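Have a look at this fold, sequence not included:
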């Protein structure tokens, strides 16, 4: 009897927590994530160009138009990468990649709240120093972005987050003012973090 009562009490506590977790109905949500950036490193220059993978901080701000539909703006600060030709470092550059996504959130799984998103990325390349200035890249890139992830609600405000994005970033590479090909970063971004909805 005592075990049964304990089991019922535990079930009630879990049900109560799940019910409370489902009440995340604020219009705004802010998340911070640690994100692993894994670059595709595809190029048509013949130089076997690549930039290094790294872990970066990420901040996003979401606005919910309805419980299902939201817009998310993803931000970080300019990220520095080493540029290599094969195994040889030939320089470095920074990129700033804000991304805006439209999302659909599934709301019928209790505290588990999966979502999908699609949108657009703008990347600004800066501080380009390749082969001592002998080579350069186009400074602006526009491309698509795809996303899948989920929040796990801890209470009416806080949640844990897991997120995967594919972002399409490329740039033209030139040497002596002559275009020598296109370099595609096209990173896969895998992130974990926390969110606060209000």
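Alright, I've got the coordinates. Just so it is clear, the model here is predicted, and its values are computed rather than measured.

alpha carbons only for contacts and neighbour counts from here, please
Will do.

tally of neighbours for the residue lying closest to residue 155 once chain neighbours are set aside?
Of all residues not flanking residue 155 in the chain, residue 21 sits nearest, at 4.6 Å (CA to CA, 6 or more residues apart in numbering). Using other CA atoms under 10 Å, residue 21 is surrounded by 21 other residues.

next up, a second structure to put side by side with the first:
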């Protein structure tokens, strides 16, 4: 076979394989991988019985199994639901005169619904996209450490949060069904936390406490996807 014919055959094969990778209306993507929630938090100072203690809180990172289901409304638009196994974060106390470090921990679920636009639907393996959507974060299993409960801290409660989300990412097609995905999101998460302190040595009997924390995490996901 002449070189020119071989070249044409290879080009035709690549064109066919790439065309098979293009998204179409009605396609469904199921992604499974690892998702890391990395808070970029800021906090008000903790108020105890109306008094400003002069220090706030911070929240650490956590990684869990991320689940993602997307449905293509058109060849370039899909709607995507982000879910995951529950994230558990340590709640740390910033520099303070009480000598506290880890105050407690809280678990949350941050389901996020996003509308994504895919730039390149020509059939290329590399499919970049951007998106925006809404997030609802539900906190549960909030608790102080045993040490802090012994001091008299109790009744830790974090309000649920409703906010926006933006993201950028890409799919890379390995074949007509399997893909690799990577994405980064910014999610607007803010919560009001409340608690009670009972410690006669500190002069705090049933003293109510409160603090507002803007968690505002960056959420990183690396996953494997299957296109139905």
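Cool, got the structure. None of the values given here were measured: they were computed from a predicted structure.

care to give me the TM-score?
The TM-score (TM-score structural alignment, normalised by the length of structure 1) is 0.86; 198 aligned residues with a CA RMSD of 2.5 Å.

Quick one: map the residue nearest to residue 155 of structure 1 onto structure 2.
Under the alignment (TM-score structural alignment), residue 21 of structure 1 pairs with residue 21 in structure 2.

wait, doesn't that match sit right on residue 176?
Yes. Applying CA atoms under 8 Å, one finds residue 21 of structure 2 in contact with residue 176, separated by 5.2 Å.

picking up where we left off before, for the residue nearest to residue 155 of structure 1, what are its contacts?
By CA atoms under 8 Å, 6 or more residues apart in numbering, the contact list for residue 21 of structure 1 reads 110, 111, 153, 154, 155, 156.

Could you do residue 51 of structure 1 as well?
Per CA under 8 Å, 6+ apart, neighbours of residue 51 of structure 1: 39, 41, 81, 82, 83, 84, 185.

hey, which helix is longest across structure 2?
For structure 2, the helix that runs over the most residues, judged by DSSP state H, is helix 3-19.

before we move on, back to that, pipe the contacts of residue 51 of structure 1 into a markdown table and attach neighbour count, secondary structure and distance to residue 124 of structure 1 per row.
Listed next are those as a markdown table, based on neighbours: other CA atoms under 10 Å; DSSP: H, G, I helix; E, B strand; the rest coil; distance: CA to CA, whole Å:
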| residue | neighbour count | secondary structure | distance to residue 124 of structure 1 |
| --- | --- | --- | --- |
| 39 | 20 | coil | 16 |
| 41 | 17 | coil | 17 |
| 81 | 17 | strand | 13 |
| 82 | 16 | strand | 16 |
| 83 | 21 | strand | 16 |
| 84 | 18 | strand | 19 |
| 185 | 20 | coil | 13 |
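
Distance to residue 48 of structure 1 added to those residues, as TSV?
Formatted as TSV, these follow (distance: CA to CA, whole Å):
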residue	distance to residue 48 of structure 1
39	13
41	8
81	16
82	14
83	10
84	8
185	12
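
Of the contacts of residue 21 of structure 1, which ones are shared with structure 2?
When you map these onto structure 2 and apply both residues aligned by TM-score structural alignment, their matches' CA atoms under 8 Å, the shared contacts are 110, 111, 153, 155, 156.

Just the buried ones out of the residues you listed, please.
Buried subset of these (neighbour count, 16 or more other CA atoms under 10 Å): 110, 111, 153, 155, 156.

Leaving out sequence neighbours, find the closest residue to the last one.
Meaning residue 156 of structure 1. Leaving aside its chain neighbours, residue 156 of structure 1 sits nearest to residue 24 (4.7 Å; criterion: CA to CA, 6+ apart).

ok, now the third one?
For residue 153 of structure 1, the nearest residue in space outside its immediate sequence neighbours is residue 159; the separation is 4.2 Å by CA to CA, 6+ apart.

Map that neighbour onto structure 2.
Aligning on TM-score structural alignment places residue 159 of structure 1 opposite residue 179 in structure 2.

With residue 192 of structure 1 instead?
So residue 192 of structure 1 corresponds to residue 222, using TM-score structural alignment.

where's its match, which helix or strand?
strand 218-227 (DSSP states H and E).

Once aligned, what mean separation remains between that strand and structure 1?
After superposition onto structure 1, strand 218-227 of structure 2 sits on average 1.2 Å from its aligned residues (mean CA distance after the TM-score superposition for structure 1).

Just name whatever secondary elements that strand is in contact with.
Counting by 3 or more CA pairs under 8 Å, 6 or more residues apart in numbering; DSSP states H and E, the packing neighbours recorded for strand 218-227 of structure 2 are strand 28-38, strand 178-187.
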